[in-house]
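> Provide a 3D model corresponding to the input given below.
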Amino acid sequence: MTATRLDERQLRDHVGELADLLVDTVADGASVGFLAPLDRTAAIAWWEERAAAVAAGQLAVWTAREGGRTVGTVSLVFPDKPNSRHRAELVKLMVHRRARGRGLGRRLLMVAEQAAIDAGITLLHLDTETDSLAERLYGSAGWTRAGVIPDYAASPSGLLRPTTFYYKHVGATALTR
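Model prediction:
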């Protein structure tokens, strides 16, 4: 698997496949910000809205492809405030159901972490549904659990669920800790 960072044009070219991945992820119960059932048209619109942030350098999106189809993605959101340019938020790590169980999520996570280091980022953070498969991945990949907020976000079924926040020092900062 090779992860490719998408520019604005590439994101627009792959918006249908990214939408299909998002719809599949939500249908499988992953809490990535959407309620089920997620309409493909709404998923396409959501991804299209990301193109301007990619063009502005505020969002980086990577995709993993297999058999000519997008089967995974991960993104980094870069803050625009001067006091927070050392950090980024890891968002929308998704792997299609047919591609799970082969380490793709971990590889995408590593791609995003290395890209953050290459960009001079020293601190990453994320949030995920408490007790989810994703939470186990982050814990096993060296992320530090910062805390849990009850009833933070609704699951795809609409049930309020707790969310766990994680952070990870990367790059030179990680070596000095």
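> only C-alpha atoms for contact and neighbour calcs from this point on.
Will do.
> give the contact list for V23.
V23 sits next to P37, L38, D39, R40, A43 when contact means CA atoms under 8 Å, 6 or more residues apart in numbering.
> so which of those residues would you say is closest to D7?
For the contacts of V23, the residue nearest D7 by CA to CA is A43; the value is 18.8 Å.
> how much space between the closest residue to the closest one other than its chain neighbours and F78?
Excluding the flanking residues, the one nearest A43 by CA to CA, 6 or more residues apart in numbering is A19, at 4.9 Å. A19 sits 22 Å away from F78, going by CA to CA, to the nearest Å.
> I'd like the secondary structure assignment at the nearest residue to V148 once chain neighbours are set aside, please.
Of all residues not flanking V148 in the chain, T164 sits nearest, at 4.4 Å (CA to CA, 6+ apart). Put simply, T164 is strand when judged by DSSP: H, G, I helix; E, B strand; the rest coil.
> next up, for comparison:
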Amino acid sequence: MPATAAPTTITIRRPMAPSPADLAGLADVLVDCVEGGASVSFMLPLSRERALAFWQRVADGVARDERALLVAEDEAGIVGTVQLVFDLPENQPHRADLAKMLVHRRGRRRGLGEALMRAAEQLGRDSDKSLLVLDTVTGGDAERLYARLGWQKCGVIPNYALWPQGGFCDTTYFYKAL
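The predicted structure is shown next:
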């Protein structure tokens, strides 16, 4: 297989009303991540229709100001995403949940995950949040990234979810004071 040059320009934006093209690109990222073995709420096989339906629900939440969506793009299109969920109980107005930090396999090992996390943290600050919380598969690349970026590990819950192909995986909870 011939080597190709990796695209180098990455931009991160916050769509306030994700377009059909945004939803299609996000669906591609989600399907790629699940097909690559990521435990991110979906089982194999993940159809494009189910992925699009998920992103439409996210877009609806964005429209209701229940969540914020960040999208990372390179020359080939959407390559990553992350969300901040603001729709929490009324006694937790100071925090947000960080969710669905996804990077397409074609965009990995290029600093994209770190760029998305730093953008999400800044968005949390800009949204007057003082605490972010997330969970991730124990022992994965994302867990190492979060620890490197100063997120504090709270603990591990065994058998929390399933891998997309089946079988239990543990999850690790993290928080970050902003």
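> Got a quick ChimeraX command for the buried subset of the contacts of V23 of structure 1?
To isolate the buried members of these in ChimeraX, using 16 or more other CA atoms under 10 Å:
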select :38,40,43
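> Nearest to L175 of structure 1 among the contacts of V23 of structure 1?
Looking across the contacts of V23 of structure 1 and measuring by CA to CA, the closest to L175 of structure 1 is A43, at 39.2 Å.
> Look at the closest one and tell me its secondary structure.
helix.
> Can you tell me what it aligns to in structure 2?
Structural alignment places A43 of structure 1 opposite A51 in structure 2 (criterion: TM-score structural alignment).
> again with A112 of structure 1
Match for A112 of structure 1 (TM-score structural alignment): A120.
> where's that match relative to V85 of structure 2, distance?
A120 of structure 2 is 11 Å from V85 of structure 2, by CA to CA.
> Now for the two: what residues contact both?
L98.
> G29 of structure 1 pairs with which position in structure 2?
That one, G29 of structure 1, aligns with G37 by TM-score structural alignment.
> now the helices for structure 1?
Using DSSP state H, the helices of structure 1 run over residues 8-13, 15-27, 40-55, 104-118, 133-140, 172-176.
> thinking again about what came up before, please verify my assumption that the match of A43 of structure 1 contacts A27.
Yes - using CA atoms under 8 Å, A51 of structure 2 is in contact with A27, at 5.0 Å.
> Give me the buried positions along stretch 55-67 of structure 2.
W55, Q56, V58, A59, G61, V62, R67.
> want to throw the helices of structure 1 into TSV with distance to S155 of structure 1?
Output for the helices of structure 1, formatted as TSV (distance: least, CA to CA, whole Å):
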stretch	distance to S155 of structure 1
helix 8-13	26
helix 15-27	9
helix 40-55	17
helix 104-118	20
helix 133-140	14
helix 172-176	33
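> What is the aligned counterpart of D170 of structure 2 in structure 1?
So D170 of structure 2 corresponds to P162, using TM-score structural alignment.
> Apologies, that question was intended for G139 of structure 2.
Checking TM-score structural alignment: G139 of structure 2 goes with D131.
> list the contacts for W62 of structure 1?
So W62 of structure 1 contacts A3, T4, R5, L6, T73, V74, S75, L108, A112 (CA under 8 Å, 6+ apart).
> That one -> structure 2?
Here W62 of structure 1 is matched to L70 in structure 2, going by TM-score structural alignment.
> burial count for P79 of structure 1?
16 (other CA atoms under 10 Å).
> I'd say it and L90 touch.
No - look at P79 of structure 1 against L90 with CA under 8 Å: they stay out of range, at 11.5 Å.
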